[in-house]
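Engineer: Kindly return the folded structure for what I paste below:
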Amino acid sequence: MAEETANEKTYYAGRPSVCRHCGALIGANEVSCLQCGAPTPIAFQVARESRTKRFFRAVLSRPAPFTVVFLTVNVFFSILMYLSGGSENYSVLASYGAKINALVDRGEWWRFVTPIFLHAGPIHLFLNMYGLLLLGPYVEKLYGSAKFVVFWIVSGIAGVIASYLTVRPDLASGWLGSFLFKATDNPSVGASGALFGLIGVLFVFGIKYRRELPEEFKRSFGIGLLPVILVNFAIGYAGRGFIDNAAHVGGFLAGIALALFTDYLRPESRARTSFLWRAAQILSLALVIFSFYKIATHFSAPPPTIENAANRFLSGRGGVEAYIEAINKGEQAFLIAFSNGDARAAEEGLRALDYAPHLDDEADGLRNELKALLLRARALAQTSQTENRSPAIGKQREDLLLAFESWRERFRLWVELDGHKYGIRITADGTRPR
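Structural biologist: Here you go, the predicted structure:
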């Protein structure tokens, strides 16, 4: 027997009731008292059900085109990355626009935008796109496409910025430090910051408009989202070290902030978009397009072809191989810059070393030392182009060459002692294959 409540009075569906105004007996399905005309509890139920249906019909019948657009773009880039050698490969992630602090610090600010549309592996892609399919249509239909686009992109950028700011080896300890901060500058990609932004929007929506929402919306959003939020942060804590929790927190807080100052499109409202929101939508999309244009101009991964994907899969190249390639390129660039005075070669070597993945602290130290030597070689090359060779420059070149040979010996020692852990060895021609 279904129990219903209306105007703080309880009645049982299918049973007669008593009029609360005149005390007359009312039939089970009557909507008003036959004696005094007062509305019965079932009248309130019918009115409430009609209002709920009108709300759902008006809101959920709206289109959600940009949810599909964003999902398609994410899948598209995952396919391109796979064809370039794999979306879990370090050099491919770096080339397509992953957030890497060292590259951002070199001026590649567009890496605050591009990671929102990139994913590391099919499972990562599936989970985030499933979340987008669940949450995206609600936010886009409740707020309109223009606001949804701004929510997604701004929350995603906020998540990437939070990830950038929390690469702090000195703070990555303890239960809170290990949750928020990262000890290494590994590539960070994914739409989860933007997804947490949508969760933040729906959380505020359910609380901010709780007085005018049907019961079903009140249960689904607002306080009803707390279990989902807590479970996701608990999963992030359990997976700290490979889940970028700072991006989740940054996106969530950005979504909350945006929703606090934004009205939703009420059922009776026409889906008209103000000039400011339309302009913000266009600017957001233009920022994404321009950011990927910058990635294209700096692109250094193999082109997306089936042959490259097959070769990468068969060779099993990954982080170790990318590190080896970067060190080899850095050494070659040093020798060219030092011998020929080619500052441009030094730039290419520095960029290759910036793309080198983290293996361990000693490997990182050796890479950074080689970068410092390359910077000195570049400075000498630039000086040689504007000044005649002087005794001072000759002494600098001599010191630099000695420092480079010292670095080579230390690198060789590291390979002999620790290279077996990564399958690295020194060969006669100086390369270090896996």
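
Engineer: C-alpha only now, for contacts and for neighbours.
Structural biologist: Noted.

Engineer: is it true that R278 touches A146?
Structural biologist: Yes. R278 is in contact with A146 according to CA atoms under 8 Å; the separation is 5.8 Å.

Engineer: Which helix or strand contains T10?
Structural biologist: Under the criterion of DSSP states H and E, T10 resides in strand 9-12.

Engineer: So which other helices or strands are in contact with that strand?
Structural biologist: Secondary structure elements in contact with strand 9-12, counted by 3 or more CA pairs under 8 Å, 6 or more residues apart in numbering; DSSP states H and E, are strand 3-6.

Engineer: Mind listing residues that contact the strand it packs on?
Structural biologist: Contacts to strand 3-6, defined as CA atoms under 8 Å, 6 or more residues apart in numbering, come from residues T10, Y11, Y12, A13, P41, I42, F44, Q45.

Engineer: From Q45, how far off is the nearest residue to the fifth one once chain neighbours are set aside?
Structural biologist: Meaning P41. Spatial nearest neighbour of P41, excluding adjacent residues (CA to CA, 6 or more residues apart in numbering): A6 at 5.7 Å. Separation of A6 from Q45 (CA to CA, to the nearest Å): 7 Å.

Engineer: and this one, so I can compare the two:
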Amino acid sequence: MFIRTERSIREFFELYPVVTIIVGINIFLWFIIDFLNLQIGTYIRDYGVGINYWIGEGEWWRLFTPIFLHAGAMHMLFNSFSLVLFGPALEQMLGKFKFILAYIGTAVTANIVIYFIESPAYAHLGASGAIFGLFGIYVYMVFFRKDLIDQSSSQIIGVIVAIALAMTFLRSGISILGHLFGFFSGFTYAPLLLAGVKSYSPWSRNRPRKRKYADDDDGPQFDPDRWNKKRKMPEAIRKNMLWIIVGIIAVLWLLGQANIL
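Structural biologist: The predicted structure follows:
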């Protein structure tokens, strides 16, 4: 589920348009705010950062806009990298509309909790709440919807989430409430979001038409009895283990970045 096999950006966009557009928004806003340092970029940042005082004064959009703003290039890149790694499978499974609800809804839920608990002077930005929201959905699959996730992916999620949650409390400058309630909201919303969905398949029929496969069908790609069998590590994971480890480290580094101003 988390090993990308797309051959080009165009193919990735055709398969996962929502993930691609969100990443594009992240890059575009960073480009005009931090890289070009344009006046309009400063305006967007000043009116987009999540500041509890101004939310209380009626600027409710600040519950949404911080999701797409970042504290520098590395923060933006690793947030976007995390979305590219963990978002595609969920976008295919949930569909475009429900994936947007999952990504934005979990982050906004976390921001609402931050507003009611933190002080009026509290300010924050970043998409970590949304990323943790995706983690929450995956963890729900691991425990309650094993038909939707293979065992290897379950193990990867388990390791990443355990370390990410631990780092939430070990690193300074972290929005602890944003991480925790992003995760809890994803876990809580998962039963509704996952109702009626099918398991992820890299060969689903929404792939570009020029690439067809003889065994392509809409059926589940997993053996229902796989949890009762002893399985060796899949060859694709074994061969890419180094890159998987690098990816996990990169994601953990991202989750350790400051998202409190």
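
Engineer: so what's the aligned partner of S192 of structure 1 in structure 2 up against?
Structural biologist: Aligned against structure 2 by TM-score structural alignment, S192 of structure 1 finds its counterpart in S128. Neighbouring residues of S128 of structure 2 by CA under 8 Å, 6+ apart: I67, N79, A107, G178, H179, G182, L255, N259.

Engineer: so which of those residues would you say is closest to V23 of structure 2?
Structural biologist: N79 (8.7 Å; CA to CA).

Engineer: quick one: what helix or strand has the residue in structure 1 that that closest one lines up against in it?
Structural biologist: Under the alignment (TM-score structural alignment), N79 of structure 2 maps onto N128 of structure 1. For N128 of structure 1, the element it lies in under DSSP H and E is helix 122-143.

Engineer: Superposed on structure 2, what's the mean shift for that helix?
Structural biologist: Once fitted to structure 2, helix 122-143 of structure 1 is off its aligned match by 0.9 Å on average (mean CA distance after the TM-score superposition for structure 1).

Engineer: for the following helix or strand past that helix, packing partners?
Structural biologist: Using DSSP H and E, the helix or strand that directly follows helix 122-143 of structure 1 along the chain is helix 145-165. Helices and strands touching helix 145-165 of structure 1, by 3+ CA pairs under 8 Å, 6+ apart, are helix 65-83, helix 122-143, helix 192-208, helix 245-260, helix 275-297.

Engineer: Just tell me the aligned range of helix 145-165 of structure 1 in structure 2.
Structural biologist: Against structure 2, helix 145-165 of structure 1 falls on residues 96-116 (TM-score structural alignment).

Engineer: cool, and stretch 102-116 of structure 1?
Structural biologist: Counting by TM-score structural alignment, stretch 102-116 of structure 1 lines up with residues 53-67 of structure 2.

Engineer: Mind listing what's buried along that stretch?
Structural biologist: W54, I55, R62, L63, F64, T65, P66, I67 (16 or more other CA atoms under 10 Å).

Engineer: tell me the contacts of the first one?
Structural biologist: Not one residue lies near W54 of structure 2 by CA under 8 Å, 6+ apart.

Engineer: and what of the fifth one?
Structural biologist: Residues counted as contacts of F64 of structure 2 (CA under 8 Å, 6+ apart) are I104, A107, V108.

Engineer: Could you report the neighbour count for the first one?
Structural biologist: I104 of structure 2 has 23 neighbouring residues, counting by other CA atoms under 10 Å.

Engineer: wait, isn't it in contact with F132?
Structural biologist: No. Using CA under 8 Å, I104 of structure 2 is not in contact with F132, being 11.4 Å away.

Engineer: L170 of structure 2: which of the contacts of S128 of structure 2 is nearest?
Structural biologist: Of all those, L255 has the smallest distance to L170 of structure 2: 11.1 Å, by CA to CA.

Engineer: just how off-centre is the helix or strand containing A43 of structure 1 within its chain?
Structural biologist: A43 of structure 1 belongs to helix 41-60 when assigned by DSSP H and E. Counting by CA atoms, centre = their mean, to the nearest Å, helix 41-60 of structure 1 is centred 38 Å from the centre of its parent chain.

Engineer: For it, list every residue counted as buried.
Structural biologist: Under 16+ other CA under 10 Å, the buried positions of helix 41-60 of structure 1 are P41, I42, A43, Q45, T52, F55, A58, V59, L60.

Engineer: Same check on stretch 238-245 of structure 1?
Structural biologist: Neighbour-count burial for stretch 238-245 of structure 1 [16+ other CA under 10 Å]: R240, G241, I243, D244, N245.

Engineer: Name the nearest of these relative to I207 of structure 1.
Structural biologist: Using CA to CA, the buried residues of stretch 238-245 of structure 1 come closest to I207 of structure 1 at N245, 24.6 Å.
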